[in-house]
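**Q** sequence-free structure coming up:
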């Protein structure tokens, strides 16, 4: 099945500027009247919100490790079926992933191959000139499955510098679609888990307009659009990534609780569930008419004092948990625990519903895919249910009940290494540090 055209914007490494380029392209083409849809490769839950702001349409994740072929096809078909152009953004370097069978590594290249999308490389050319062509040539030849059709130069120092880089590209026959000069004003604010969230970024629309202006002036947009190719879908069956945990879901949603995969929420709605949002930061309890409460990840460590003082929220949450399921992912899990230590060393009491204490002061990065099997049945599935998810946070567990009978799941990493237990379960309350992407 062939659908609307798409392309993948990727880079040889993180920090090359691909998010800046993607957002600028999306906004520039959208304001020309094209229906543009964004897609993010891999498990990033921040960038899709920026895509949505740039295009005015939802953006979803595509993950070749965590998602089945039918689920990938279903999500891509939804994006390409309602657009004039899909602009997908890679994650990390183009080929960076895990050690798995070809096509299931989680790398951006897998997604380009699966859907027949050509690759546009964003190259940070600071610090070299003609040698940038060697990097581009390596990307073009490393994996014969993909087709690198052009490059966008970033952080060009001068017109002379640009000409030298272009000379190198001419030697390998790779078109230069444009070049961006060094400009600190085009960067977006960041914090410890990546970009500051779209909903928190000041004057986001103005920033996106400036990015679009920069792309209009630096990149041959007509030529770039012409390089896109029809999206190829080989398998799709309307697969739901995660069955809804209830019919009416109370979803915490504010600056402290915002890390939810868009494809998960869309799947719940398509399955007939209703999602009712509330704000713990506004001291709102879970709506009483709901049959399950979901606390997603986010930045509770940045708002720990305010959350600790949200007594109506905590009282309502504890009352809700007496008769209905409550689940927390990452930051939500931390809030369900006994206490949370912020970055200044201040310890704040939390909901006290799970036997865990966490600290952001004792920082340690935890990053990677998680393959989990539930210890007990609950809102995420029956005992033994396999879930594939991702963990990315800097919090440490300072106190925890290690007993297997109180654990949420048994987990492995992407290569099958045993990581022991993850999270906790007490009564109807469950939680863990990993964000579920799909059932396996």
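**A** Okay, I see it. Computed from a predicted model, the values in this text were never measured in an experiment.
**Q** from here on, contacts and neighbour counts on C-alpha atoms
**A** Will do.
**Q** pretty sure residue 29 contacts residue 36?
**A** Yes. The pair residue 29 / residue 36 is scored as a contact, 7.1 Å apart, by Cα atoms under 8 Å.
**Q** Can you pick out the residue with more neighbours from the two?
**A** residue 36 (29 against 21; other Cα atoms under 10 Å).
**Q** surely residue 166 meets residue 176?
**A** Yes. At 6.9 Å, residue 166 counts as touching residue 176 under the criterion of Cα under 8 Å.
**Q** count of neighbours near residue 161?
**A** Neighbourhood size, residue 161 [other Cα under 10 Å]: 15.
**Q** same question, residue 294
**A** 25.
**Q** which residues touch residue 55?
**A** Contacts for residue 55 (Cα atoms under 8 Å, 6 or more residues apart in numbering) come out as 26-27, 30, 35-38.
**Q** what element comes up after whichever strand or helix holds residue 73 heading to the C-terminus?
**A** Under the criterion of DSSP states H and E, residue 73 resides in helix 69-80. Downstream of helix 69-80, the next assigned helix or strand under DSSP H and E is strand 85-89.
**Q** which residues are in contact with that following strand?
**A** Outside strand 85-89, the residues that touch it by Cα under 8 Å, 6+ apart are 4-10, 18-19, 22, 26, 34-41, 79-80, 228.
**Q** Against that first model, consider the following:
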């Protein structure tokens, strides 16, 4: 969400930021719509003042025994016109709000320009891919070979893009989630939260999924929405509030299922667990002092990276280009894990600094002690990590020639006495 006053004062900067995202100029249209809204509002206020003045005249005329019919007729006419102006102003305000709500955040100055992912910048690569003495398999081949990953059963129950995990693989997924939560809450100071999985419209408007991405979401008959990520409820914990700046940053983590329709992804990752309608994710959210959000962004990314370091999985960190960033992001680091079965790096976490973009939408502010003025907080979110994709990475990187899976050392305390996962 944008401040219309800022757009009026900085139309060129606004349109230049949009151009970096490959979008056409919009400042003139926004300013024009806002001017009409303010004109209607001003006209209403002027009529209100005149109506008040005429109402006094009516009282004075009646007190003197004079004829107030003409003045009363004029007041009635003003009342009708004021009702029309009020409806016009509300219509213009709604159109302006809808237009602004559909516009993405402007990229930070140091984000690389580019039309798509080909312009993303590799910042660092950590760990070397393992040299296999055999041709490594993809995760779904391994899981099905173990008899512990069943896509056919899931399809019978729910349709495409679902999976049933069994036995040691189900336990391995649970172990990964527990390991991540323990790390983020125990060592990195995130407060663990168990949030609702169903949210109202306003929560999704606040984080930017609505109105633009409605087709990507699942909604119930009761008009509650299944969360696409726990970023939604966690970030909204700061909504409609004024936070003491001394208490910032607020850091939250949660393990939740995430639900996505995957609209527009037909034909992409149709096999396996990479792109599903339901998946587990450990989320990281920070509500930060505006002056500290850049440092918080670096810290959050490092927390997500540490999961991969302890699992000894090779990965790289990318800075996304202007054409590849998400809707609400000002700047995004993607962490991509190496998948030997695919012979490729694949995204496993996105860590984004949204600046005050979401905070304006959800009215999340902060204030220094003893001061009256408030300012909008900065919000950040990141995967710490996507549990299903981490499971995929463990399977492919820890596979053995006979199709069994060695359990990473970091997960052994969570796996009972299981050190190698073999066919049931």
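**A** Structure's in. What do you need? All values derive from a computational prediction rather than experimental measurement.
**Q** After superposition, what's the TM-score, could you say?
**A** Overlay of the two chains. TM-score (TM-score structural alignment, normalised by the length of the second structure): 0.21; 155 aligned residues with a Cα RMSD of 7.4 Å.
**Q** Please indicate which of the contacts of strand 85-89 of the first structure are buried?
**A** Burial by neighbour count, judged by 16 or more other Cα atoms under 10 Å, picks out 4-10, 18-19, 22, 26, 35-41, 79-80, 228 from those.
**Q** Among those residues, which are located in strands?
**A** 4-10, 36-41 (DSSP state E).
**Q** picking up where we left off before, name the residues of the helix holding residue 73 of the first structure that are buried.
**A** 69-77, 79-80.
**Q** tilt between that helix and strand 36-41?
**A** Counting by axes from the mean of the first three to the mean of the last three Cα atoms, to 10 degrees, helix 69-80 of the first structure lies at 150 degrees to strand 36-41.
**Q** Which other helices and strands does helix 69-80 of the first structure contact?
**A** strand 2-10, strand 36-41, strand 60-62 (3 or more Cα pairs under 8 Å, 6 or more residues apart in numbering; DSSP states H and E).
**Q** Let's have these in a markdown table, adding distance to residue 265 of the first structure.
**A** Below are those laid out as a markdown table (distance: least, Cα to Cα, whole Å):
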| stretch | distance to residue 265 of the first structure |
| --- | --- |
| strand 2-10 | 24 |
| strand 36-41 | 15 |
| strand 60-62 | 10 |
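**Q** Provide the secondary structure category for residue 77 of the second structure.
**A** helix (DSSP: H, G, I helix; E, B strand; the rest coil).
**Q** how many neighbours does it have?
**A** Using other Cα under 10 Å, residue 77 of the second structure is surrounded by 12 other residues.
**Q** ok, now how distant is it from residue 51 of the second structure?
**A** Distance, residue 77 of the second structure to residue 51 of the second structure, by Cα to Cα, to the nearest Å: 10 Å.
**Q** do residue 69 of the second structure as well
**A** The value you get for residue 69 of the second structure to residue 51 of the second structure, if Cα to Cα is used, is 14 Å.
**Q** Excluding chain neighbours, what is closest to residue 27 of the first structure?
**A** Once flanking residues are discounted, residue 27 of the first structure sits nearest to residue 54: 4.9 Å by Cα to Cα, 6 or more residues apart in numbering.
**Q** a strand runs through that neighbour, doesn't it?
**A** No. With three-state DSSP as the criterion, residue 54 of the first structure is assigned helix and is not in a strand.
**Q** Can you tell me how far it is from residue 178 of the first structure?
**A** 20 Å.
**Q** What of residue 231 of the first structure?
**A** Per Cα to Cα, residue 231 of the first structure is found 24 Å from residue 178 of the first structure.
**Q** When these two are compared, which one has more neighbours?
**A** A direct count of neighbours by other Cα under 10 Å for residue 231 of the first structure and residue 178 places residue 231 higher, at 25 against 21.
**Q** Can you give me the neighbour number for the nearest residue to residue 384 of the second structure once chain neighbours are set aside?
**A** Spatial nearest neighbour of residue 384 of the second structure, chain neighbours left out: residue 304 (4.7 Å); criterion: Cα to Cα, 6+ apart. Residues lying near residue 304 of the second structure (other Cα under 10 Å) number 25.
**Q** Could you name the helices and strands sitting against the strand or helix carrying residue 304 of the second structure?
**A** Here residue 304 of the second structure, judged by DSSP H and E, is contained in helix 293-310. Judged by 3+ Cα pairs under 8 Å, 6+ apart, helix 293-310 of the second structure is in contact with helix 167-186, strand 278-288, strand 344-353, strand 378-386.
**Q** Now do that helix: everything it contacts.
**A** For helix 293-310 of the second structure, using Cα under 8 Å, 6+ apart, the contacting residues are 180, 183-184, 188, 284, 286, 288, 314-315, 333, 335, 349, 351-353, 355, 378-380, 382-385, 410.
**Q** Could you list the buried residues of it?
**A** Those would be 293-294, 296-297, 300-301, 303-308, for helix 293-310 of the second structure by 16+ other Cα under 10 Å.
**Q** Same question for stretch 279-293 of the second structure.
**A** Buried-residue list, stretch 279-293 of the second structure, by 16+ other Cα under 10 Å: 279-290, 293.
**Q** quick revisit: separate out the buried members of the contacts of helix 293-310 of the second structure.
**A** 180, 183-184, 284, 286, 288, 314-315, 333, 335, 349, 351-353, 355, 378-380, 382-385, 410.
**Q** All set, thanks.
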